[in-house]
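[1] structure of the sequence below:
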Amino acid sequence: MLELAEQLVKRDPRLTVTFCLMKMPFQQTSHDFKPSASASIQFVDHEPTTIDPDIPRSDPFSYFIDGHAPQIKDIASNNTASSRRLAGFVLDMFCSSFIDVANELGAPSYVFYTCGATFLAFMLHVQSLFDRGEFDPAELKDSDAELAVPDILSLIPGKLLPSAVVQPDGLPNLMRQTRRMREARGILVNTFHDFESHAISSLATGQTPPLYTVGPIIDLKLKKGDRTAGEKEVVDWLDRQPDSSVVFLCFGSMVSFGEEQVKEIANALEVSGQRFLWSLRKPPQKGKAEFFPSEYDDVKEALPDGFLDRTAGLGKVIGWASQTRILAHPSVGGIVSHCGWNSTLESTWFGVPVATWPMRAEQQLNAVTLVRELEVAVEIRMSYRLLSGEVVPAEEIERGIRFLMSTENKGRRKKAKEMSDKCRKAVEDGGSSYRSIGRFIEDVIN
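    Model prediction:
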């Protein structure tokens, strides 16, 4: 969102942006990024709210979000007390309930959808089925029964449906959020036309709010002086590897594996003989108020005995990684990814082919798009669901890595490079996303 805001104020000096920042109950601070240097962007922290323990298990998150509505209204009202005019609200995709606040203040609402257009089209279709009583996740989950979605070229078997829609507890809230998005004046999507042209065209029928493709919006500030000591060590190691020789394993900021799965990944890498860089994170401790993976004090404790010694000449195991910095390096020839949307766009930007191993949320559908629709990726296991507890064996992981990095994959590798070129052209002056951002600014100003 900050990247988007900086583009908006740079493109039109009449615009200012105020961020309303919520602090989740398990966070010490509301944000952990460097605030923008632009005087046209400001940040307002919300007062903390609490979640009633008696709220049903499927409702706390939405209840927590909705509880900020009075503060949102006060912030918006106070910010227009001067000569400035409230031009509109840009709402996170989970905050569509704040359309009510915007309506009270007589301002238009836009949703910033930080997943892809394919998932948006899919969700709008599922919401229609759900409202008619024609969508039963329990019946489809993990089955071979195929779901026809008008906005997607492939039939999707139940076992490849996004985890987000096959979890009955959370589905009603997800449907409510999707239903409310139909009331927005427009939807900004972090994608570009050539990447999801079919889904984007399907959303331009006038039955949904106007779509603004504004992506890829990713953090590309790769300044050499910003490197930490750990990042410098990683880059120095990559500098010593041949071009396109290293496979990078990275599963995002929220995914970690148990001991058994870590062992299978390690065995796969060792047997493959492939150069690798592996971002390995420590799972949250059970019984503690931890929600995200952390760093190992000593990564040896998570790995098979002797693994680091046996692979010392080929690979490197690290903790948190600056993914864009690594993907930008010429020695990286492929990534094993959870297919989160940010990671999908980042690998596309740098033209790095992907071995798909989706975990949760909408990631299964992202993997289907990459492997089947665009043919820029290969599969490890697209039907994987992190919460199922299943373990992908070393043989399956090794096979995916070998194919990803082999000459057999040259066709998909070539397509990944071609898509990278289209990706970069989309955000250049005159490109599809550049023009789309311009249309959005024009609508806001008008």
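[2] from here on, just use CA atoms for contacts and neighbour counts.
    Noted.
[3] please name the nearest non-neighbouring residue to the residue nearest the centre of the chain.
    In the chain, the centroid-proximal residue (C-alpha atoms, centre = their mean) is W341; its distance is 3.0 Å. Among residues not flanking W341 along the chain, C115 sits closest, at 5.7 Å (C-alpha to C-alpha, 6 or more residues apart in numbering).
[4] second input sequence below; structure requested for side-by-side comparison:
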Amino acid sequence: MKKAEVVFIPSPDVGHLVSTLEFAKLLINRDNRLRITILVIKLPHASETDVYTKSLPISDSLNIINLPECSLPSTSNITSSMTSLLEAQKPNVKQAVANLTTERGENGVLAAFVVDMFCTTMIDVAKEFSVPTLVFYTSGVAFLGLVLHLHTLRERDNVDSDQLLHLPELDIPSFANSVPSKLLPSIVLRKDLESFFMSYANGLKNADGIIVNSFEELECYAVQSFLSHSGLCCLPIYPVGPILNHEHKTEGKTDSVDVIKWLDDQPLSSVVFLCFGSRGSFDEDQVKEIALSIENSGASFVWSLRKPPSKGTMASPSDYPLSDLDSVLPEGFLDRTREIGMVIGWAPQAQILAHRAIGGFVSHCGWNSTLESIYFGVPIATWPLHADQQSNAFELTCELKIGVEIVLDYRVEDNSGPNYFVTADKIERGIRSVLDRDGEFRKKVKEMSDKSRKALLEGGSSYNYLGHLIDYIMNQVSN
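    As a prediction, the model looks like this:
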């Protein structure tokens, strides 16, 4: 029988790339009638991408093509850079897909494109090949509903960013509670990002369906809204998660071995883990305040502390040289806490969260991190930084009641500092709450952890949605 060829176009961002690769593996392991080709777009000088793509088991069912690199315009505006990069890659995508269809000949039929949520401009290319496009959405269902609803408000009712800021809260179909406007993503609150937001949301609405890295039991209210709300029900969604990468790549990271060894000696659920994602960092004053809160709490800890990039650059945070740590942290902090904690750089997050000694997670609430924390049954203390993280924090604390609030409305913009300073007493309260063994949310997160595992098993909700998705793709071949 002819194989159904599916072309994947992930975003160059490593967080998006990793979950897209995991999803590709999930698909081909489920059905051998599928053949997937992943077209990798690299950012200039980004070597991290290779670490993940080179580890994939290349087979007849899974193929990787690195597209030619394109140079980016010299601007610190990440959104316009990404837009230019994707436009520049369109001819390369078209050529790669044309080559693919010629090579496969009678053995395969191009069935669909699966594009990252930020690569919907590639729908144009899919149309040239007369195949449907599915979007792979790496945030949750509630946030997807929020984006689509805000796009409708802008287009239908002409509600702009100024008006949104003046509303105390909004009713969003995918949230059970009204969402405070100060927790909306920057892309809808900033005038300069308005055109980016409109084309991003419009791209989602142009898709033939949206694959979401979430599961029905976690976001049952939001999933239901896509079946019942008139503004959302025209767009099919497939919540097939949690799609996680359990094997964080640790080449050359001796820290990660030491951390796991240290955790092996700690009591069950006694350690708090502080980690703020691949783009999370703080200035020295805030770092000292976090250190003070950890010390005052008396809690055992693992803290992934990253050095901020130079101002005005698009670089990611890096690890501090050991010699710099003493000057960044309060005097004597490392000596005083040597017995009860570890300050590290980059962290093998999934490995740490999976460890039985971890009792709580102070997190930026990125969606991948949120899913990992739930999967491993670790309650979150929320400290969002940007993108979807404020509304994720709201969902965890107010909708799902499986998280503890440190802050909800903290945000860091690309070209300026944070909107306020978080004091040690607030952070300490969050650390104590998240480690509270009798906390109601601890029981709830353990229950949700069980549900997240069952969703992926045969007969589970995500397993069934994946089946519906495969049926849709195979129908393209038989028609």
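[5] picking up where we left off before, return the distance of the aligned residue in the second structure for the residue nearest to the centre of the first structure relative to T53 of the second structure.
    Superposed on the second structure with TM-score structural alignment, W341 of the first structure falls opposite W367. From W367 of the second structure across to T53 of the second structure, the span is 21 Å (C-alpha to C-alpha, to the nearest Å).
[6] same question, E5 of the second structure
    For E5 of the second structure, the distance to T53 of the second structure - C-alpha to C-alpha - is 19 Å.
[7] and what of I36 of the second structure?
    Distance from I36 of the second structure to T53 of the second structure, by C-alpha to C-alpha: 14 Å.
[8] these two - which one has more neighbours?
    I36 (25 against 18; other C-alpha atoms under 10 Å).
[9] that one -> the first structure?
    Under TM-score structural alignment, I36 of the second structure pairs with V17 in the first structure.
[10] in this model C275 seems to touch L305 of the second structure, though I could be wrong.
    Yes - using C-alpha atoms under 8 Å, L305 of the second structure is in contact with C275, at 7.3 Å.
[11] show me where the stretch 1-150 of the first structure has helices.
    Listed in chain order, the helices found in the stretch 1-150 of the first structure under DSSP state H, counting those that start in this stretch are 2-11, 60-66, 69-79, 99-104, 117-131, 137-140.
[12] wait, a helix at F8 of the second structure?
    No - under DSSP: H, G, I helix; E, B strand; the rest coil, F8 of the second structure sits outside any helix and is assigned strand.
[13] for it, list the residues it contacts.
    36-39, 113-115 (C-alpha atoms under 8 Å, 6 or more residues apart in numbering).
[14] let's verify K182 of the second structure: helix, strand, or coil?
    helix.
[15] now swap in F276 of the first structure and tell me
    strand.
[16] what lines up with it in the second structure?
    Match for F276 of the first structure (TM-score structural alignment): F301.
[17] just give me the neighbour total for that match.
    24.
[18] swap in R84 of the first structure?
    11.
[19] ok, the one 10 residues further on next?
    Burial of F94 of the first structure is recorded as 20 neighbouring residues (other C-alpha under 10 Å).
[20] contact partners for it?
    62, 177.
[21] can you rerun that using 7 Å?
    Q177 (C-alpha atoms under 7 Å, 6 or more residues apart in numbering).
[22] how near is it to H198 of the first structure?
    25 Å.
[23] mind checking which of the contacts of F8 of the second structure are buried?
    Among these, those classed as buried by 16 or more other C-alpha atoms under 10 Å are 36-39, 113-115.
[24] so what corresponds to L211 of the first structure in the second structure?
    By TM-score structural alignment, L211 of the first structure lines up with I237.
[25] same check on L303 of the first structure?
    By TM-score structural alignment, L303 of the first structure lines up with L329.
[26] count of residues packed around the nearest residue to V371 of the first structure once chain neighbours are set aside?
    Closest residue to V371 of the first structure apart from its sequence neighbours, by C-alpha to C-alpha, 6+ apart: A377 at 4.8 Å. Neighbour count for A377 of the first structure, taken as other C-alpha under 10 Å: 27.
[27] same thing with L387 of the first structure?
    If we define neighbours as other C-alpha under 10 Å, then L387 of the first structure has 9 of them.
[28] what kind of secondary structure is it in?
    Secondary structure of L387 of the first structure, per three-state DSSP, is helix.
[29] the second structure: matching residues for stretch 322-332 of the first structure?
    Under the criterion TM-score structural alignment, stretch 322-332 of the first structure matches residues 348-358.
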